[in-house]
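Visitor: no letters, just coordinates:
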């Protein structure tokens, strides 16, 4: 079976480890970064199906990183799930304006994270994961 691949950009180690464990149980291959420097170049080297991006990161915000992803033709259509401890409507609206594909406020239910990521999978990735193709 082809593994679904996600890049998690989360600076909080306990949250990152919990997400990695949860997604690994659901068949996802998880790469983790604590910040988004050189993200577009890293994605060119190792593409993923979905990015999970924390809104509040040291150095550069998730919104700045998302803007960089959307500005590059190679990553402009890549699904991005924005996570934030700040779940106010204005945060959701800012993420949507920046091009986030999905949004979850922390704390979130484990099932919600898995369901949201599976829903964000591009059809070709979902088809390959379900058909047992290798990858």
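Guide: Thanks, I have the structure now. Quick caveat, the model's predicted, so the values are computed rather than measured.

Visitor: C-alpha only now, for contacts and for neighbours.
Guide: Noted.

Visitor: give the buried residues for the helix or strand hosting residue 112.
Guide: Element membership for residue 112 (DSSP states H and E) is helix 110-120. Neighbour counts over helix 110-120 (16 or more other C-alpha atoms under 10 Å) mark 113, 114, 117, 118, 120 as buried.

Visitor: put this next to the first one:
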């Protein structure tokens, strides 16, 4: 089974028609889409499943987009997630307020879907280059996505399809603690039932492949939380 890892976009918009249009265009471009229709729901969605990028409407019920942006930038787990603000406010002063609150880009309504998709690609290239690159690197690890070739310190690493997808997701989120549920959704797919302990089995296989020749373990186990790809000098361990 070959499941590609798609960048996850959280769309925070209270206008149902626009929300549906955004979902349609994003999914057509191979993004995974989550939705929220008010500011409080948006913060809950981020806490449940960290997105790779957020499209954030300025005018929202319960909590404004500006306040959502400020709170996310104060959250250690979400502060680096790129945010593009969507708003009918086109004045320069409003753009400055949005950017000062922590937005990475700003697009005024009405906008064309093609312009928005171009902005998303540009932000991901600038802020999360791993999601736009064919070669992912972290320390001595190198993954060529196109050829499915992986090396560590110039040593060839032979991985099965699932371990390859796991490592790719880790390389796209270096240093971030990823829960078993996040890994299941990203690697196996949200609509496929797989037990959480299956993740542990494949993590053990991935570790065995990566940690050869006395090399340190680059996958850190975070008790009760999940796993993280980190360049820390720890002895090899089981999942």
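Guide: Cool, the structure landed. Being a predicted model, the structure only gives us computed values, none of them experimental.

Visitor: in a markdown table: the buried residues of helix 110-120 of structure 1, plus distance to residue 86 of structure 1.
Guide: As requested, the buried residues of helix 110-120 of structure 1 are arranged in a markdown table below (distance: C-alpha to C-alpha, whole Å):
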| residue | distance to residue 86 of structure 1 |
| --- | --- |
| 113 | 16 |
| 114 | 20 |
| 117 | 20 |
| 118 | 23 |
| 120 | 22 |
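
Visitor: now which residue in structure 1 aligns to residue 96 of structure 2?
Guide: Applying TM-score structural alignment, one finds that residue 96 of structure 2 aligns to residue 93 in structure 1.

Visitor: which ones are touching that match?
Guide: The contact partners of residue 93 of structure 1, by C-alpha atoms under 8 Å, 6 or more residues apart in numbering, come to none.

Visitor: for residue 30 of structure 1, see how far away it is.
Guide: 27 Å (C-alpha to C-alpha, to the nearest Å).

Visitor: distance of the residue nearest the centre of structure 1 relative to residue 36 of structure 1?
Guide: The centre of structure 1 sits closest to residue 52, judged by C-alpha atoms, centre = their mean, with a distance of 1.8 Å. Applying C-alpha to C-alpha, the value for residue 52 of structure 1 to residue 36 of structure 1 is 11 Å.

Visitor: who touches both of those two?
Guide: Shared contacts of residue 52 of structure 1 and residue 36, defined by C-alpha under 8 Å, 6+ apart, are found at residue 9.

Visitor: which parts of structure 2 are helices?
Guide: All helices of structure 2, identified by DSSP state H, fall at 16-28, 39-48, 65-74, 92-100, 113-127, 161-172, 180-183, 196-210.

Visitor: now do the buried residues in the first one.
Guide: The one in question is helix 16-28 of structure 2. The neighbour-count check on helix 16-28 of structure 2 (16+ other C-alpha under 10 Å) flags 19, 22, 23, 26 as buried.

Visitor: how far apart are it and its match in structure 1?
Guide: Comparison of helix 16-28 of structure 2 with structure 1 after fitting gives an average deviation of 0.5 Å (mean C-alpha distance after the TM-score superposition for structure 1).
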